[in-house]
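Participant: Pasting the sequence and the predicted model now:
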Amino acid sequence: MENTWIYRGTEPIKIKKYLQSLGMGHRLFNDLKNGEGEFLVDHRKVRPTTQILPNQPLTIKAQPELADDTVESSNEPLNVVYEDDNWLVVDKPAGVTSIPGPTVQNDTVLNRVKGYLIANNSADLRPHLITRLDRFTGGLLLIAKHHIASSMISQQVQQHQMLKEYTALVEGQVMDEHGEINKPIGRKDGQAARVIDENGQRALTEYWVEERGAKWTRVRVRLHTGRTHQIRVHFAAIGHSLIGDHLYGGDTSKYDHQLLHASKISFNDPFTLKQMTFTSELPAAFFELV
């Protein structure tokens, strides 16, 4: 695997500083420096302490990542929205788990991506899920196809610079056209459910009303933090549980899972330096209620 950038600065810069400006972490740089990769400037192998001049190309070559034998591959369908040498964006159906766990081992998104990469003769066979979704939340997931991509996007994830928007159907009529729910979220001992807890982690959810029915509201939701069940906990806390959400008091008379869909994701690609934005259509369940 290799990636190339053209340095567009006006002053010489060391390779490490330049790569850090693109998002590369200290740990990955050291791994590359210590034998797991090569640095090339103008297509010539150089030491990692080398300075790059304006308009010079910098190339990183790295060994491919071998498959993780503890993760089974699956040939079940994978809805690929976008793919290049570094990224996969997939549209996950509700009901499919993101990663293997105690209850599901061999047919998660991770298993399906591994099967997809094997079928397409990919050199890198250890995908990295950058975003995850609850089992019964469908929509867009971003996956790094190798560890360099995973490392270089991590800063955007940690600093909440990646835009993630969801569509939810909630109970009742949300009166404010636009609002924020700023309530800390904590764990509930021995239970899967999270709770509003003044001693919990900071959690901020922003929303816009898109449509109202007699007994429901469709909202567009943007996460400014990434807490477990954040949208579900926050809307339950303001008296508008998600329809179908049995864990947080939603009406389950028609749906057995929360009507929540990851409808948009946007990030800055550290390889092309372009903003990448993807959207997903709402599943049929959202229109049946309407």
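Facilitator: That came through, no problem.
Participant: When you work out contacts or count neighbours from here on, use the C-alpha atoms and nothing else.
Facilitator: Fine.
Participant: so what's the most centrally placed residue in the chain up against?
Facilitator: Compute the mean C-alpha point of the chain, and by C-alpha atoms, centre = their mean the closest residue is Thr131, 2.1 Å away. When contacts are counted by C-alpha atoms under 8 Å, 6 or more residues apart in numbering, Thr131 is found next to 141-143.
Participant: I'd like the distance between it and Ser263.
Facilitator: Taking C-alpha to C-alpha, to the nearest Å as the measure, Thr131 falls 13 Å from Ser263.
Participant: Likewise for Leu88?
Facilitator: The gap separating Leu88 from Ser263 is 16 Å, by C-alpha to C-alpha.
Participant: Pasting the second one now:
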Amino acid sequence: MQPILYFTLSLDHAPCSMNQAIREQKVSQAMRRRLRREGSFLVNDKTATWDTLLHPGDSVKVHLTKTSHIDPTPIDLDIVFEDNHLLVINKPAGMLIHPTSSERYHTLANGVLAYFEKQGMNASFHPIHRLDKDTSGLVIIAKNALVQHAFTKQHTRIQKVYDAITDGIIPISRLSIHFPIARLEGSIIERCAHPLGQPAHTDITVVRQHPHHTHVRCYLHTGRTHQIRVHLSALGYPLTGDDLYGGSVTWQSKQCLHASELYFTHPITQARITLQAPLPEYFKETP
């Protein structure tokens, strides 16, 4: 079983509580409370508790009780990056991130948990961000709750770049969209551009103009729900295949949106991570 945290007290460290030692590992108070409730502990490979007094030279391993009720289901995964802390998957269009009442087995969570199980890892599924079901591309998954929490605690900025196909010919090469986004009245899913919405900023670069469509690259500065879909629709160039926001479905039946690039600083190793996922085939076939 792989611990989510392990460390050794230095030989000149004074005796201290488990809580203090874990706090010195820069674990937040909220996470320490969770570890006290759900954690299990080994000190020098012997069972310990939250109340165990630690001494200089003690080696500590902390495990978090597995709480997932998601059934592992073998699914072919396109793994773009993996280390001891993170897994980055190129998710196909049409796949949910989490199971729902109508789809329990063929989601990214099912596939990732089956992969962890096959590899003999004591890891769990903690997505750092999400993609809509019909959006393809890069998804970052933390292998345990501490790594997931590190993204939040360190305010890790994830720079996201999306490629998209829109209906119509966008006549200029670059544009910057600052339309606020709000929930559409009467809908729990749909959003709209609205003066009283939350600030939202998307920069758009035209990659290629086709006879009936435009390939664009979208740079997100905020992370509102459906941000790219709403912004391009509000401009009059909805995503092809995105019938929720007015896109045509004669050529593609799923929104043509792909999370193609990610840039971030690894919250554990502090390494700068740069990742790319190849464009789906339909980008080469755009009419």
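Facilitator: Okay, I see it. Remember, predicted model here, so these are calculated numbers, not experimental data.
Participant: Leu88 and Ser263 of the first structure: which has the busier surroundings?
Facilitator: Set side by side, Leu88 of the first structure and Ser263 give different neighbour counts by other C-alpha atoms under 10 Å, the larger being at Ser263 (22 against 19).
Participant: May I have the residues that are in contact with the more buried one?
Facilitator: Contacts were defined as C-alpha under 8 Å, 6+ apart; by that measure Ser263 of the first structure touches 139-140, 165-167, 279-282.
Participant: try it again with 7 Å
Facilitator: Residues in contact with Ser263 of the first structure (C-alpha atoms under 7 Å, 6 or more residues apart in numbering) are 139-140, 165-167, 279-281.
Participant: what does Asp167 of the second structure give?
Facilitator: Counting by C-alpha under 7 Å, 6+ apart, Asp167 of the second structure makes contact with 212-214, 237-240, 247.
Participant: what's around the aligned partner of Leu133 of the first structure in the second structure, how many residues?
Facilitator: Counting by TM-score structural alignment, Leu133 of the first structure lines up with Leu131 in the second structure. Here the neighbour count serves as a burial measure; for Leu131 of the second structure (other C-alpha under 10 Å) it reads 21.
Participant: and Leu131 of the second structure, helix, strand or coil?
Facilitator: Here Leu131 of the second structure is recorded as coil under DSSP: H, G, I helix; E, B strand; the rest coil.
Participant: distance of it from Arg23 of the second structure?
Facilitator: Using C-alpha to C-alpha, one gets 33 Å for the distance from Leu131 of the second structure to Arg23 of the second structure.
Participant: got it, and Lys284 of the second structure?
Facilitator: Summarising the geometry, the distance separating Lys284 of the second structure from Arg23 of the second structure, computed by C-alpha to C-alpha, is 52 Å.
Participant: which one of those two has more residues nearby?
Facilitator: Using other C-alpha under 10 Å as the criterion, Lys284 of the second structure and Arg23 rank with Arg23 on top: 14 against 8.
Participant: Next, work out how far apart the more buried one and Ala145 of the second structure are.
Facilitator: Separation of Arg23 of the second structure from Ala145 of the second structure (C-alpha to C-alpha): 16 Å.
Participant: now do His85 of the second structure
Facilitator: In this structure, His85 of the second structure lies at 10 Å from Ala145 of the second structure, with C-alpha to C-alpha as the measure.
Participant: Check Pro267 of the second structure too.
Facilitator: 13 Å.
Participant: Which one of those two is surrounded by more residues?
Facilitator: When Pro267 of the second structure and Ala145 are compared for neighbours, Pro267 comes out ahead with 20 against 17, by other C-alpha under 10 Å.
Participant: For that one, list the residues it contacts.
Facilitator: Pro267 of the second structure makes contact with 150-151, 156, according to C-alpha under 7 Å, 6+ apart.
Participant: same deal with Leu196 of the second structure?
Facilitator: Leu196 of the second structure makes contacts with Pro180, as judged by C-alpha under 7 Å, 6+ apart.
Participant: likewise Arg217 of the second structure?
Facilitator: Under the criterion of C-alpha under 7 Å, 6+ apart, the neighbours of Arg217 of the second structure are 161-164, 204-207.
Participant: what do you get for Glu38 of the second structure?
Facilitator: 64-65.
Participant: show me where the stretch 151-287 of the second structure has strands.
Facilitator: Assigned strands in the stretch 151-287 of the second structure, in chain order: 159-167, 174-177, 181-183, 191-193, 202-209, 213-220, 257-265, 272-276 (criterion: DSSP state E, counting those that start in this stretch).
Participant: average distance between the first one and the first structure?
Facilitator: Going back to what we said before, that points to strand 159-167 of the second structure. Taking mean C-alpha distance after the TM-score superposition for the first structure, the mean distance separating strand 159-167 of the second structure from the aligned residues in the first structure is 0.8 Å.
Participant: That strand: which residues count as buried?
Facilitator: Buried residues in strand 159-167 of the second structure, counting neighbours by 16 or more other C-alpha atoms under 10 Å, are found at 160-167.
Participant: Kindly report the same for the fifth one.
Facilitator: Residues 202-206, 209 are the ones in strand 202-209 of the second structure that count as buried (16+ other C-alpha under 10 Å).
Participant: can I get those in JSON lines with distance to Ala193 of the second structure?
Facilitator: Rendered in JSON lines, the data for these read as follows (distance: C-alpha to C-alpha, whole Å):
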{"residue": "Thr202", "distance to Ala193 of the second structure": "13"}
{"residue": "Asp203", "distance to Ala193 of the second structure": "16"}
{"residue": "Ile204", "distance to Ala193 of the second structure": "17"}
{"residue": "Thr205", "distance to Ala193 of the second structure": "20"}
{"residue": "Val206", "distance to Ala193 of the second structure": "22"}
{"residue": "Gln209", "distance to Ala193 of the second structure": "25"}
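Participant: Right, I'll leave it there.
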